[in-house]
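[1] Pasting the sequence and the predicted model now:
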Amino acid sequence: MKNFILLIIAFFLVAASCNPVQDADMGPVEANLRQMTATESEVVQSNADFAVRFFQEMEKENLDNYFTGPFSIHQALSMTMNGNDGDVLQEYMDVLAYHGLSKEEANLAVKSLTSYLKTVDPKVKVNIANGIWYREGLKVQATFKSEMQNYYNANISALDFNEPNAHQVINNWIASQTNDLIKDIIDSIPREAVMYLVNAIYFKGDWKYQFDPSKTKKAPFYPEQGPAVQVDMMESKDRVGLWRGGDAKVNYMEIPYSTGQYQMAIIQPQSGKLSDILPEITHENLSSWSKNAHETSAILKMPKFKMKHKIENLKEQLESMGLVTAFNPSPANFTKVFEGEHPPMMISRIIHEALIEVDEKGTEAAAATVVEMVVTSLPSGPVVITLDKPFYFLIKEKSSGTILFMGKLGNPALL
């Protein structure tokens, strides 16, 4: 893996710095800070815990590069958990790290935290949107529908899944919510699909201290294995204010956007390989490194890059994290979603796609998560039998088996 790894957890954590920035049109701009509620703080920790554990799962794949949106996955699964109760609900709560919170408290905190993230920095655009589509003809339980609308501001619509282009309705919505960065995430809708729960998130922020495009030049970048490669290396216009920290093993740095409420966090080993510091990347350490970081002034050089990563199914990662029942047909799954009797339901796949582009001006990033819910078998409707070929027939008494009449119909036109 290359010696440069981006951990974007800091996109959704409040920074310590809140210095105003100057804008020619807006004048001085300050962050819209307010005191976090206790449950909001709990959800922030839940999201960070989930993100770190998901990051650890991704590292098992030994990919050279990847980019994901754990916040999007966390929110999509938070919606999904509301369709369950009992032990299955607890499974979701544990995986999502909602420790010590009730389902209602978690939902309410997600709602208020989402609003906070979208408005905390006037110069950073953050869009967080949720949508739900279900098979036309089914009826969603009123409580589930109300929770999705009230807590997640989710658009809930019936959709004719049998229509060949039905999946494009969902794809087009995701594209519209991510500034066209995430397109065509769903290839088709299978016959057994009954619901899609979707989260989309979009981020666009300018660096607080921008890079000088005229200074961007080809420069070597040194992977852990193999020869050096050439990259477009950006350079800051002047000395910039950064926050640096870490410990004996880890070099930690925060690069601020806009007011400093959103940051890009950089984590590198002091020596050795990235894999050597993997155990050090925990929620507790991230909080400590950020809290104890000190402000410094330096010329900053970093690669200009664009990265896109798609995971066709998060089943393996999430099962490893403890979400097991949801991916197996069980009558305990999704008992709070639809009215009436239904065959056992399950999650067939969770599709995730994320994209990031880093240049001299700032960062644009987006992610989308699609939870596909299916039934193990669909009601086939009334059996239709068409006697459209010649046949014999008879009339008999049932109990004795006595045959009273027998015949053949070979050509009705000749009758």
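    Received it, and whenever you're ready, just let me know what you need. Numbering: from 1, shown residues only.

[2] Going by C-alpha atoms from here, please, whenever you check contacts or count neighbours.
    Fine.

[3] residue contacts, the closest residue to residue 321 other than its chain neighbours?
    Leaving aside its sequence neighbours, residue 321 sits nearest to residue 95 (C-alpha to C-alpha, 6 or more residues apart in numbering; 6.3 Å). When contacts are counted by C-alpha atoms under 8 Å, 6 or more residues apart in numbering, residue 95 is found next to 50, 321-323.

[4] just residue 143 next, same as before
    Contacts of residue 143 (C-alpha under 8 Å, 6+ apart): residue 336.

[5] Check for me that it belongs to a helix.
    Yes: assessed by DSSP: H, G, I helix; E, B strand; the rest coil, residue 143 belongs to a helix.

[6] this is the other structure I want to compare:
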Amino acid sequence: MLKIALLFLAALSAVHSQCFSKDDASKKMNPEDRTNLYKGQLHFTLDLFNAINKKIVDDNIFFSPFSVYHALLLGYFAAGGQTEAALKQSLKISDTLDKVNLVMAYKVDKRSRSSNNNSESYEFTNANRMFVDEGLQVRQCVRGLLSEELETLKFHDNPDASRDAINNWVEQVTKHHIKDLIPQDGVSENTKLVLANAAYFKGVWASKFPAERTKKQVFYVSETRQTLVPFMKQKGIFHYTVNEDLGAQILELPYKGNDISMYILLPPYSMKEGVSNIIRNLTPERLAAVVEEGYMGRDVVVEIPKFTIERTLSMRPILEALGVGDLFNSSADFSTLSDKQSVFFDDAIHKAKIQIDEEGTVAAAATAIFGFRSSRPAEPSTFIANFPFVYVIYEKPSNSILFMGVYRDPKK
């Protein structure tokens, strides 16, 4: 199972008669707007992955770029002026997609996901909230457009109860897997706004790993350190290829329903910076080549670790490195949300958890001994993820990365 949540702490400021522009009512939904939204997400996702990898060296990484993007999207809806411009650029929102149409695309996507949720194949829930202090005068047009996202709390009168309310909401959305997202000092009587996203995914492998074949094997953390971990094993028909642009063997492990798959990107064992090289070279075009390639299924012996990882990320330095402008400074402009007060974000926290087992869910894997080849051998390929690798949980209908990570060290 995979669960995750992202949080932003803040307060805000002012604007005009129409919500986002002087001619909001004249804007019409373009069928391509939802597609453009996903394109922006993908560019932002890969930039974010690079930034996190630079901050977290020699450790496991796990996060939901989908969650981070949607929490920032709420900030973009609320922003004005230079803050809005900086967020638009960092979120890779197309110049042809104005804010009115973006809100429309967001709402269409939300309705679509709601109708498809809790299917027999898998479960993916993505929820957004703007928790505002009762003293903050939110513009009426925003209340109308984002009524399902807005929730009023008494930060000023009772910050502890407000914090508990937000943490309880996150825990409920993530089926009790993400707890106490906001720490004790996370909110105060001065808090005006908390932007939050919580996401939860549970998937079952299309081809499950037989539990009786799970055995402890060596995982090579580095050339000088190794450890024993449980490895799951099966032989079956899988999509498998070698991508020289990324410097990786790539294996697709689909979840039941085939809309969502885990892709494991395994660098050559001989390449010391193999993982960072993959992340650095991973572009939207190269990712598309991987997930859209019509390569044939083939016999593959798969061995991947069984593991659970929970990670908390302090997102402020990472987001500032991505160019979110003055989001965390007193000069921040959130005039679209409220024209009565000036406020800005204090911090951003992201917490994620992944659990992989024989049944499925969400997790990692990669290969062992590796050599680049252009021809495919007749004998079954062997994919043994017994040294550091990159993994991606990818949703095909929307071309979105829901979760991603690096598995480097079973002991961390």
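    Now that the structure is in, tell me what you want to look at. Everything numeric here is computed off the predicted structure, so don't read it as measured data.

[7] The second structure: helices as residue ranges?
    Counting by DSSP state H, the second structure has these helices, from start to end: 33-55, 65-78, 81-90, 99-116, 140-145, 159-173, 274-281, 284-292, 316-321.

[8] Show me what the residue nearest to residue 321 of the first structure aligns to in the second structure.
    Mapped onto the second structure by TM-score structural alignment, residue 95 of the first structure lines up with residue 90.

[9] In contact with the counterpart of residue 191 of the first structure in the second structure, which residues?
    Correspondence of residue 191 of the first structure to the second structure, assessed by TM-score structural alignment: residue 189. Residue 189 of the second structure sits next to 155-159 when contact means C-alpha under 8 Å, 6+ apart.

[10] just residue 195 of the second structure next, same as before
    If a contact means C-alpha under 8 Å, 6+ apart, then residue 195 of the second structure has 7-10, 71, 74-75, 128-131 as its contacts.

[11] corresponding residue for residue 214 of the second structure in the first structure?
    Aligned by TM-score structural alignment, residue 214 of the second structure pairs with residue 216 of the first structure.

[12] surely that match meets residue 236?
    No: using C-alpha atoms under 8 Å as the test, residue 216 of the first structure is too far from residue 236 to be in contact (9.1 Å).

[13] who does the top strand by length along the second structure touch, helix- and strand-wise?
    Taking DSSP state E as the criterion, the second structure has its longest strand at strand 226-243. Applying 3 or more C-alpha pairs under 8 Å, 6 or more residues apart in numbering; DSSP states H and E, we find strand 226-243 of the second structure packed against strand 215-220, strand 248-254, strand 297-305.

[14] could those strands be laid out in CSV, adding mean neighbour count?
    Below are those laid out as CSV (neighbours: other C-alpha atoms under 10 Å):
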stretch, mean neighbour count
strand 215-220, 17
strand 248-254, 24
strand 297-305, 21
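
[15] Point out the one among the ones you listed that comes closest to residue 54 of the second structure.
    strand 248-254 (19.7 Å; C-alpha to C-alpha).

[16] Just the buried ones from the contacts of residue 195 of the second structure?
    Neighbour-count burial within these applies to 7-10, 71, 74-75, 128-131; the criterion is 16 or more other C-alpha atoms under 10 Å.

[17] Those: which two are farthest apart?
    10 and 128 (15.4 Å).

[18] List the buried residues of the longest strand of the second structure.
    The neighbour-count check on strand 226-243 of the second structure (16+ other C-alpha under 10 Å) flags 229-235, 238-243 as buried.

[19] and if you look at stretch 203-216 of the first structure?
    203-211, 216.

[20] ok, back up a step: want to throw the contacts of residue 95 of the first structure into JSON lines with distance to residue 332 of the first structure?
    Below are these laid out as JSON lines (distance: C-alpha to C-alpha, whole Å):
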{"residue": "50", "distance to residue 332 of the first structure": "24"}
{"residue": "321", "distance to residue 332 of the first structure": "20"}
{"residue": "322", "distance to residue 332 of the first structure": "16"}
{"residue": "323", "distance to residue 332 of the first structure": "14"}
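
[21] Check the residues you listed against the second structure and tell me which are still in contact there.
    Counting by both residues aligned by TM-score structural alignment, their matches' C-alpha atoms under 8 Å, the second structure reproduces these contacts from the contacts of residue 95 of the first structure: 50, 321-323.

[22] who wins for neighbours among the residues you listed?
    residue 50 (23 neighbours; other C-alpha atoms under 10 Å).
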